[in-house]
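Colleague: Below are the sequence and a predicted model for it; my questions follow.
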Amino acid sequence: MTDDETASEHECTFCAIVAGRAEASLVHDDGTAVVFMDLNPVTRGHLLVAPRMHAVGLEDLDATTSAHVWSVGHAMARALRRSSLACEGINVLVCDGEVAFQTVPHFHLHVIPRYAGDGWTIVPETQERDRSLLDVDARAIREAFASTD
């Protein structure tokens, strides 16, 4: 780890929460992942699931930690459904990179309980893409996937 990486971890809000240097309303901590309430929730019960280790995005997570974080996110979604919050649905969201709306440079899952009329919408502007272009994109992704660890 370089001095720059160490400095960025010390300035990371989620690293401070994980280390107990910043306040958070903790839901779960198992030594690999921490779950806490989002300070600026989209809806009541909005959770954040973060690895204890500092990782900015998906590319920075090892497979074991990634699988564990997603497993904890799944368990939290189930807990939300069973809780007295009485949510009617769940969104699980990852914002990986600034252009994808990531505001905290520490990987995390948003587990967002949904309620009828809660006012939060995801309305993308989609366009059908020509099959030949989809095939080119699929090939590029297959090639990259074949070279991953």
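Modeller: Received it, and whenever you're ready, just let me know what you need.
Colleague: CA only for contacts and neighbour counts going forward, please
Modeller: OK.
Colleague: ranges for the strands of the chain?
Modeller: Under the criterion DSSP state E, the chain contains strands at 26-29, 33-37, 47-51, 89-94, 109-114.
Colleague: mind listing the helices for this protein?
Modeller: 3-11, 13-18, 63-82, 131-146 (DSSP state H).
Colleague: any idea how far residue 50 is from the residue most central in space within the chain?
Modeller: By CA atoms, centre = their mean, the chain has its centre lying nearest to residue 109, at 1.9 Å. Distance of residue 109 to residue 50, given as CA to CA, to the nearest Å: 7 Å.
Colleague: intersection of neighbour lists for the two?
Modeller: Listed as contacting both residue 109 and residue 50 by CA atoms under 8 Å, 6 or more residues apart in numbering are residue 69.
Colleague: follow-up on the earlier one: got JSON lines for the strands of the chain, with distance to residue 134 too?
Modeller: Shown next, in JSON lines, are those (distance: least, CA to CA, whole Å):
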{"stretch": "strand 26-29", "distance to residue 134": "41"}
{"stretch": "strand 33-37", "distance to residue 134": "36"}
{"stretch": "strand 47-51", "distance to residue 134": "33"}
{"stretch": "strand 89-94", "distance to residue 134": "23"}
{"stretch": "strand 109-114", "distance to residue 134": "28"}
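Colleague: okay, now the one to match up with it:
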Amino acid sequence: MSNDLFCEIVAGERPAHIVHSDEVVVAFLDTRPVFKGHVLVVPRLHVETFGDLGEVGPFFERVQLVTRAVEEGLEAAGTFVAMNNRISQSVAHLHVHVVPRNPKDGLRGFFWPRTKYASEEEAGSYAELIAKALPAG
């Protein structure tokens, strides 16, 4: 384990309001929630970024489990599920935010500014660059 806040929570060295814990993840309430019931899902194994996570299936099965529990347990109409990867990642330990949402809850749009492609050709060139970076197969 690393020496970060989330590793300390996983190890039981720092208190947290844990909502789920198993061999793959620990999920707990965010101490600075967007809305009450905002949960962070972290892998037990210390990894800093999404790219560092080995097998993604078991991790995201737990994220899905927590998402359903937030909606059902809090009678939320939906959830906002998000992950920062390096930029705006306040703790250098992979974590997914599961935030309860309801109509007219005050969260408007997205937090980031939006832009437009100058043309279909420009959009195509970005798609091509990304596609070329993917492994063959």
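Modeller: Sure, I can see it. Since the model is a prediction, treat every value here as computed from it, not as a measurement.
Colleague: Could you get me the TM-score between them?
Modeller: The TM-score (TM-score structural alignment, normalised by the length of structure 2) is 0.89; 135 aligned residues with a CA RMSD of 1.8 Å.
Colleague: before we move on, the earlier item: comparing the helices of structure 1, which comes out most buried?
Modeller: Among these, ranked by average contacts under mean count of other CA atoms under 10 Å, first place goes to helix 13-18 (a mean of 20).
Colleague: For that helix, give me every contacting residue.
Modeller: For helix 13-18 of structure 1, using CA under 8 Å, 6+ apart, the contacting residues are 9, 10, 22, 23, 24, 34, 50, 52, 53, 54, 104, 106.
Colleague: Where does that helix end up in structure 2?
Modeller: Aligning helix 13-18 of structure 1 against structure 2 (TM-score structural alignment) gives residues 5-10.
Colleague: Mean distance between the matching stretch and structure 1 after superposition?
Modeller: Here the mean offset of stretch 5-10 of structure 2 against structure 1 after fitting is 0.4 Å, by mean CA distance after the TM-score superposition for structure 1.
Colleague: For residue 122 of structure 1, which of the helices of structure 1 is the nearest?
Modeller: helix 63-82 (18.7 Å; CA to CA).
Colleague: Could you name the helices and strands sitting against the closest one?
Modeller: strand 33-37, strand 47-51, strand 89-94, strand 109-114 (3 or more CA pairs under 8 Å, 6 or more residues apart in numbering; DSSP states H and E).
Colleague: Which residue numbers in structure 2 does the third one align to?
Modeller: On the basis of TM-score structural alignment, strand 89-94 of structure 1 is assigned to residues 78-83 in structure 2.
Colleague: Buried ones in the matching stretch, by neighbour count?
Modeller: For stretch 78-83 of structure 2, burial by neighbour count (16 or more other CA atoms under 10 Å) applies to 78, 79, 81, 83.
Colleague: For the residue lying closest to the first one once chain neighbours are set aside, which residues are in contact?
Modeller: So the one you mean is residue 78 of structure 2. Using CA to CA, 6 or more residues apart in numbering and skipping the chain neighbours, the partner closest in space to residue 78 of structure 2 is residue 101 (5.0 Å). Neighbour list for residue 101 of structure 2: 35, 76, 77, 78, 79, 80 [criterion: CA under 8 Å, 6+ apart].
Colleague: Show me what residue 101 of structure 2 aligns to in structure 1.
Modeller: Using TM-score structural alignment as the criterion, residue 101 of structure 2 maps onto residue 114 of structure 1.
Colleague: so how far is residue 44 of structure 1 from that match?
Modeller: Distance from residue 114 of structure 1 to residue 44 of structure 1, by CA to CA: 8 Å.
Colleague: How about residue 3 of structure 1?
Modeller: From residue 3 of structure 1 to residue 44 of structure 1 the distance is 39 Å (CA to CA).
Colleague: again with residue 25 of structure 1
Modeller: In terms of CA to CA, residue 25 of structure 1 sits 13 Å off from residue 44 of structure 1.
Colleague: what about the two, which has more around it?
Modeller: Just comparing residue 25 of structure 1 and residue 44: by other CA atoms under 10 Å the higher neighbour count belongs to residue 44, 16 against 12.
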